[in-house]
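Asks: Okay, predicted coordinates and the sequence, questions at the end:
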Amino acid sequence: MILTIAYAALALVLILLCADATSMYLAQKQVEAVADGAAVAAAEGVASATGEDTVAVRLDDDAVRRAASLFVHDNGGGAALVSGTAPDSTSARVTVASTWHPPVITLFVPQGVTLRATATSRTALE
């Protein structure tokens, strides 16, 4: 009888841990999706300069931050923009962070876990 109760308790703990791990995995995927979307939005919000026969694309850090911040604000679901840069004039690199709180076992992680994701997107015009 005692052994059955111990196994049942162990099984319950494992089920709760699996639920928390799945929740954390899905939250990380959501943060990655927001970072991807913000990077694409920042790369597509380009400032272009046209010449006689060419179109030159120039991204700068401020434009990337503005476009990414707007995307994260509208679609972030609690995520926050950490950084938005243009490492070269045709790419946008965005880092987004969010805090995950376990849905079941909150005793061991009362402050939550910070999840981060970085995405880079190049503009279609080069």
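Replies: Done, it's in.
Asks: Only C-alpha atoms from now on, for both contacts and neighbour counts.
Replies: Will do.
Asks: I'd like to know how many residues surround Ala119.
Replies: 19 (other Cα atoms under 10 Å).
Asks: Specify the local secondary structure of it.
Replies: On the three-state scheme (DSSP: H, G, I helix; E, B strand; the rest coil), Ala119 is labelled strand.
Asks: Please compare the first structure with the one that follows:
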Amino acid sequence: MRAHVRRALHRGARGGADDDGSVLLLTLGYGILAIAVVLVCTAATSLYLAQKDLDAVADAAALAAADGFELTVSADGAVAALSDDDVEREARAMIAEIGGDAGLVSATSPDGASARVTVTGTWHPPVVTMFVPDGVRLEATATSRTALR
């Protein structure tokens, strides 16, 4: 019994030789996991902000295009009418002014009173990793109606 107690005390004094290095591996593993989570969260936030920026460009282009109407005055009153050509011209002008790398996909007037604009852009993550692709195509569509209908 004495030898058994002596071995147990000796093992306790050495600090548990059976567990050498396991804390280091756990710390390293959790550190790598934490870095991966931070990179993915950073990329997700960047993607969200890029989509919001593209939505804002589409909204601005649709609003500008809706103001590109032709006013026709008749006996019944004034009527604002939009054509596809006018909508596209105004949308292109707005995108050229504020769009950055946004491109116009389509700009139409589905009912003669509304302007529907679709723009596209490409998002690139702030840090390219194996968890996040190099680039993603984004698209945003906005519709705006003329005020004089």
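Replies: Okay, I see it. None of these values were measured; they are calculated from a predicted model.
Asks: Mean distance of the lengthiest helix in the first structure to its aligned residues in the second structure, please.
Replies: Secondary structure assigned by DSSP state H gives helix 2-44 as the longest helix of the first structure. With mean Cα distance after the TM-score superposition for the first structure, helix 2-44 of the first structure departs from the second structure by a mean of 0.4 Å once superposed.
Asks: Pick out the residue nearest the middle of the first structure.
Replies: The centroid of the first structure falls nearest to Val31 when counting by Cα atoms, centre = their mean (2.7 Å).
Asks: List the residues that contact the residue mapped onto Val64 of the first structure from the second structure.
Replies: In the second structure, the residue matched to Val64 of the first structure (TM-score structural alignment) is Val87. If you count contacts by Cα atoms under 8 Å, 6 or more residues apart in numbering, Val87 of the second structure has them with 65-66, 68, 107-109, 115.
Asks: Pick the one among those closest to Gly12 of the second structure.
Replies: The closest of those to Gly12 of the second structure turns out to be Ala107 (Cα to Cα; 77.0 Å).
Asks: What's the local residue count around the counterpart of Val127 of the second structure in the first structure?
Replies: Aligned counterpart of Val127 of the second structure in the first structure: Val104 (TM-score structural alignment). Val104 of the first structure: 11 surrounding residues under other Cα under 10 Å.
Asks: which residue in the first structure lines up with Cys41 of the second structure?
Replies: With TM-score structural alignment as the criterion, Cys41 of the second structure matches Cys18.
Asks: before we move on, what about Ala147 of the second structure?
Replies: Aligned by TM-score structural alignment, Ala147 of the second structure pairs with Ala124 of the first structure.
Asks: Tell me how many other residues crowd that match.
Replies: Neighbourhood size, Ala124 of the first structure [other Cα under 10 Å]: 11.
Asks: Could you tell me how far it is located from Arg58 of the first structure?
Replies: Distance, Ala124 of the first structure to Arg58 of the first structure, by Cα to Cα, to the nearest Å: 12 Å.
Asks: Ala19 of the first structure too?
Replies: Noted for Ala19 of the first structure: a distance of 45 Å to Arg58 of the first structure, by Cα to Cα.
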